[in-house]
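sequence unknown, structure follows:
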């Protein structure tokens, strides 16, 4: 069953790229004004202030952001209402199926080989693999 927004409209499982980029700003920074979002997006998606407000209003209609007084004059700060994990999972599942033929190892290898991996990241990956192995062992019992 499709999720419903506060206005009763179905919330799409797929967000347009521009809406997703605005949400990513909020996930990374917490609460931001429309002007702050515009500045963060400026280097790769320049847009007018009104366009950012339109995207924020759409996300608000979908129940994905909420607005609150920013304390900076008449402006509002916007905050994501949920974390990024479910969206990340959905995007990666599609990418894995469409581009990598369902092969999880291929997508991870591609990510790791596309740029240098720090020693800290390698340690995090080792810990993740250990957790996955432990969970698999628990499921096998």
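Happy to help now that I have it. What you see is a predicted model; the values in this text were computed from it and never measured. Residues are numbered from 1 along each chain as shown.

Please make it C-alpha for all contacts and neighbour counts, starting now.
Noted.

for the most centrally placed residue in the chain, what are its contacts?
Geometric centre of the chain, nearest residue: residue 84, 4.3 Å, by Cα atoms, centre = their mean. Residue 84 makes contacts with 24, 27, as judged by Cα atoms under 8 Å, 6 or more residues apart in numbering.

With residue 14 instead?
Residue 14 neighbours (Cα under 8 Å, 6+ apart): none.

how about the strands of the protein, start to end?
3-4, 10-11, 32-33, 65-69, 76-80 (DSSP state E).

and the angle from the last one to strand 65-69?
Following axes from the mean of the first three to the mean of the last three Cα atoms, to 10 degrees, one obtains 150 degrees for the angle between strand 76-80 and strand 65-69.

what about versus this one:
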């Protein structure tokens, strides 16, 4: 993605990753109402996502069908790396240390991290 989607745009994109194609009306029912967005707001978010190249629109009679134009894993990878770069100098261990210091890691989280580390070492 050339330009990073906003938080609101990411909610729309996530809904499309979960189920596509969808119309603006579908997306308004799915994510718009929960956020207090009108269909006009959802259409604005979709137009921005289309302009950014994150969503593709296809005419279907008098309506448009929207689908993601970027892969979820790739987008999550880019966003994760941006986050780690910006806040932790590109290093993951300070992020984990920060979460541990704030007691934000559950026992299940710790077990998953340990399993990932064992997998990386093998």
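Done, it's in. The model shown is predicted, which means the values in this text are computed figures rather than measured ones.

where exactly do the helices run in the second structure?
7-18, 24-27, 33-35, 39-52, 72-88, 92-101, 107-121 (DSSP state H).

Now do the same for the residue nearest to the centre of the first structure: its match in the second structure.
Aligned by TM-score structural alignment, residue 84 of the first structure pairs with residue 72 of the second structure.

Grab the nearest non-local neighbour of the corresponding residue of the first structure for residue 14 of the second structure.
Under the alignment by TM-score structural alignment, residue 14 of the second structure pairs with residue 24 in the first structure. In space, and not counting its chain neighbours, residue 24 of the first structure is closest to residue 84: 7.8 Å by Cα to Cα, 6 or more residues apart in numbering.

And for the match of residue 14 of the second structure, the neighbour number?
Residue 24 of the first structure: 16 surrounding residues under other Cα atoms under 10 Å.

Kindly report the same for residue 51 of the first structure.
Residue 51 of the first structure has 14 nearby residues by other Cα under 10 Å.

Trace it over to the second structure, please.
Checking TM-score structural alignment: residue 51 of the first structure goes with residue 41.

What of residue 39 of the first structure?
Correspondence of residue 39 of the first structure to the second structure, assessed by TM-score structural alignment: residue 29.

and the gap between the counterpart of residue 120 of the second structure in the first structure and residue 124 of the first structure?
When the first structure is aligned by TM-score structural alignment, residue 120 of the second structure is paired with residue 132. Using Cα to Cα, to the nearest Å, we find residue 132 of the first structure at a distance of 12 Å from residue 124 of the first structure.
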